[in-house]
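Novice: What shape does this take:
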Amino acid sequence: MTPLGPRDTSQGRHESPEERADRRWNELLQEVRVIQTGVQILFAFLLTVVFTPRFVTLGQTDKAIYVVTVLLGAATTGALVGTVTFHRLVTGHRLKPETVLWASRLAVLGIVLLLATVASALLLILRIALHNSVVPWVVAGLVAWFVICWFALPAWILHRYSSKD
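Specialist: Take a look at the predicted model:
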């Protein structure tokens, strides 16, 4: 017997479209607050690397990976901060449901960019630390793990429980 899903045990919420948009906005804001802290720490660390004595000893490939990583970190920050600025700029124009939709899309884009940033940072760090050909495979394995945790599992749960009516 399959366990009951949330739709099997609840009649759902009785809320207006505006109340739903407010609730979804608050949930999104909390999620962005959690992820943004980690992104800010990662980005700050990346910005300092170029000023270390070891940076000048890196080869061209490692410097190129570093530049790509910093650019990905900046793009990640832009997308995640964009969720808040999007809301701020359209507040008061009675577009809350649309704002939540587009801010959610920016947040997902930020998560995808975060995945690329972390993968790029791991590639750089492991190349420097290990100096061997296993590094791309380790990074690929970790990227696969992130994809499973961040995207595949939620998609599977959504499919599993929303397909039952």
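Novice: Please count neighbours and contacts with C-alpha atoms only from this point.
Specialist: Noted.
Novice: centroid residue for the chain?
Specialist: The chain has residue 111 as the residue nearest its centroid, 1.6 Å off, counting by CA atoms, centre = their mean.
Novice: next up, for comparison:
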Amino acid sequence: MNASKNKCDDQPTEHGDDGRRETATERADRRWTELIQEVRVAQTGVQILFGFLLTVVFTPHFQELGDTDRTIYIVTVILGSATTGALIGPVSFHRIVAGRRIKPQAVAWASRLTFLGLILLLGTLTSALLLVLRVATDDDLVPWLVAGVVSWYVLFWFALPFWARYRHTSAE
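Specialist: Have a look, this model is predicted:
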């Protein structure tokens, strides 16, 4: 970057309808702090779930699982691992690029990794729920229960935020 670009970026500017006057650097710092707080919430749940999943294979009941349930288990563990990687990715990304004066770009990439992590978390929870309900019951209701819970997640994790985003940005 050239010096004139840095000067422009460090000038306070109006940012959106919230009336904030912050530089690009301040905005990137604020967005990074907000993102890391969000990631902490998701990481904790994923790490607990993934840790539990890793122990299942060592239980006596695991040997009794049929081929379909073992396949669901393997898919669940792989999804859990991928979710963990995506949600820890922003921390690694930040650590590797820290001090390189690219925080706005780092925030954008970390945000993408977090969103990917949420999508993978949806897959992990779906497959874990499917496995648990299949093992707990042989009921034909299992796919419907899983579909209902997944719909609940999709509604509150994605549909509602996208609706609010659309509603409030299209009015401007």
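Novice: what ranges do the helices span in the second structure?
Specialist: Along the second structure, counting by DSSP state H, helices occupy 3-9, 24-56, 67-97, 103-136, 142-154, 160-170.
Novice: Adding distance to residue 16 of the second structure, write those out as a markdown table.
Specialist: Below are the helices of the second structure laid out as a markdown table (distance: least, CA to CA, whole Å):
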| stretch | distance to residue 16 of the second structure |
| --- | --- |
| helix 3-9 | 16 |
| helix 24-56 | 11 |
| helix 67-97 | 25 |
| helix 103-136 | 17 |
| helix 142-154 | 27 |
| helix 160-170 | 10 |
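Novice: residues near residue 102 of the first structure, how many?
Specialist: For residue 102 of the first structure, the neighbour count with other CA atoms under 10 Å is 16.
Novice: contacting residues around it?
Specialist: Contact analysis of residue 102 of the first structure by CA atoms under 8 Å, 6 or more residues apart in numbering lists residue 83.
Novice: and it, what pairs with it in the second structure?
Specialist: Superposed on the second structure with TM-score structural alignment, residue 102 of the first structure falls opposite residue 109.
Novice: Residue 17 of the second structure: which of the helices of the second structure is closest?
Specialist: helix 160-170 (10.1 Å; CA to CA).
Novice: what stretch of the first structure does that closest one fall on?
Specialist: By TM-score structural alignment, helix 160-170 of the second structure lines up with residues 153-163 in the first structure.
Novice: Show me what residue 67 of the first structure lines up with in the second structure.
Specialist: So residue 67 of the first structure corresponds to residue 74, using TM-score structural alignment.
Novice: and its match, how many neighbours does it have?
Specialist: 15.
Novice: Roughly how far does it sit from residue 139 of the second structure?
Specialist: Distance from residue 74 of the second structure to residue 139 of the second structure, counting by CA to CA, to the nearest Å: 22 Å.
Novice: Over to residue 75 of the second structure?
Specialist: Distance, residue 75 of the second structure to residue 139 of the second structure, using CA to CA: 22 Å.
Novice: Looking at the two, which one has more neighbours?
Specialist: Set side by side, residue 75 of the second structure and residue 139 show more neighbours around residue 75, with 16 against 10, by other CA under 10 Å.
Novice: My guess is the more buried one contacts residue 128. True?
Specialist: No: counting by CA atoms under 8 Å, residue 75 of the second structure does not reach residue 128; the two are 9.0 Å apart.
Novice: residues contacting the closest residue to residue 111 of the second structure other than its chain neighbours?
Specialist: Distances taken as CA to CA, 6 or more residues apart in numbering put residue 35 closest to residue 111 of the second structure, at 7.0 Å, once the chain neighbours are dropped. Contact partners of residue 35 of the second structure, counting by CA under 8 Å, 6+ apart, are 107, 110, 111.
Novice: No further questions, thank you.
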